[in-house]
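A.B. asks: dropping the sequence and predicted coords here.
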Amino acid sequence: MDLTELITIDPSVRGGKPCIRGTRITVYDILEYMAGGMSDAEVLSDFPSLTAEHLRAVLVFAAQRERRLAASAPHEIAA
């Protein structure tokens, strides 16, 4: 999946936060809705300009960012 086709980072849009291309909807907004319990269908209903591919791109983007952060700053996991 080529994330640059679906997610952009533009300093003039939403303070440079990663957004769904062509919208002002941030990756973080979508992640918060999903983490809050909204289903994919509910998110797509609330944001008709989004597709299921956008939602997958948000998850891939977040996973890749988390991997980069974990690799750059090792941390302990509490047992």
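C.D. replies: Good, I have the coordinates.
A.B. asks: from here on, just use CA atoms for contacts and neighbour counts.
C.D. replies: Will do.
A.B. asks: in the longest helix along the chain, what's buried?
C.D. replies: Longest helix in the chain, counting residues (DSSP state H): helix 52-72. Of all the residues in helix 52-72, those buried under the rule 16 or more other C-alpha atoms under 10 Å are 54-55, 57-59, 61.
A.B. asks: ok, now stretch 25-33?
C.D. replies: Applying a neighbour-count criterion of 16+ other C-alpha under 10 Å, one finds 25-27, 30 buried in stretch 25-33.
A.B. asks: redo those residues as JSON lines? Include distance to residue 65 and secondary structure.
C.D. replies: As requested, the buried residues of stretch 25-33 are exported to JSON lines (distance: C-alpha to C-alpha, whole Å; DSSP: H, G, I helix; E, B strand; the rest coil):
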{"residue": "25", "distance to residue 65": "18", "secondary structure": "coil"}
{"residue": "26", "distance to residue 65": "15", "secondary structure": "strand"}
{"residue": "27", "distance to residue 65": "11", "secondary structure": "helix"}
{"residue": "30", "distance to residue 65": "15", "secondary structure": "helix"}
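A.B. asks: structure B:
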Amino acid sequence: MDGQPCIRGLRFPVVTVLRMVAGGMSVDDIVSEHPDLEPEDIPAALTYAAEALAEHYYPLRPPA
């Protein structure tokens, strides 16, 4: 999938889940439309996306 993160072992891009949620679809709607997905996959995709976009700060070590 061109290096895009996918749902656990499926070739189903996380970005597709994000777009469906952003479009107002509920977990039940998404799972009924895509039966390979499980309800737990939706919050997992959202958590992944949030973590990927979060700012990370790494303290610098003092010079030796």
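C.D. replies: That came through, no problem. None of these values were measured; they are calculated from a predicted model.
A.B. asks: rewinding a little: show me what the longest helix of structure 1 is packed up against.
C.D. replies: Judged by 3 or more C-alpha pairs under 8 Å, 6 or more residues apart in numbering; DSSP states H and E, the packing partners of helix 52-72 of structure 1 are helix 27-35, helix 40-46.
A.B. asks: pull the distance from that helix to the chain's centre.
C.D. replies: Taking C-alpha atoms, centre = their mean, to the nearest Å, the mean C-alpha location of helix 52-72 of structure 1 is offset from the chain mean by 7 Å.
A.B. asks: just put the helices and strands packed on helix 52-72 of structure 1 in CSV and tack on distance to residue 68 of structure 1.
C.D. replies: Output for the helices and strands packed on helix 52-72 of structure 1, formatted as CSV (distance: least, C-alpha to C-alpha, whole Å):
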stretch, distance to residue 68 of structure 1
helix 27-35, 17
helix 40-46, 26
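A.B. asks: of all the ones you listed, which one is nearest residue 69 of structure 1?
C.D. replies: Among those, the nearest to residue 69 of structure 1 by C-alpha to C-alpha is helix 27-35 (16.0 Å).
A.B. asks: the closest one vs structure 2, average offset?
C.D. replies: Its matched residues in structure 2 lie on average 0.3 Å from helix 27-35 of structure 1 after superposition (mean C-alpha distance after the TM-score superposition for structure 1).
A.B. asks: ok, back up a step: run the angle between the longest helix of structure 1 and helix 27-35 for me.
C.D. replies: Interaxial angle of helix 52-72 of structure 1 relative to helix 27-35 (axes from the mean of the first three to the mean of the last three C-alpha atoms, to 10 degrees): 100 degrees.
A.B. asks: right, I'll call it a day here.
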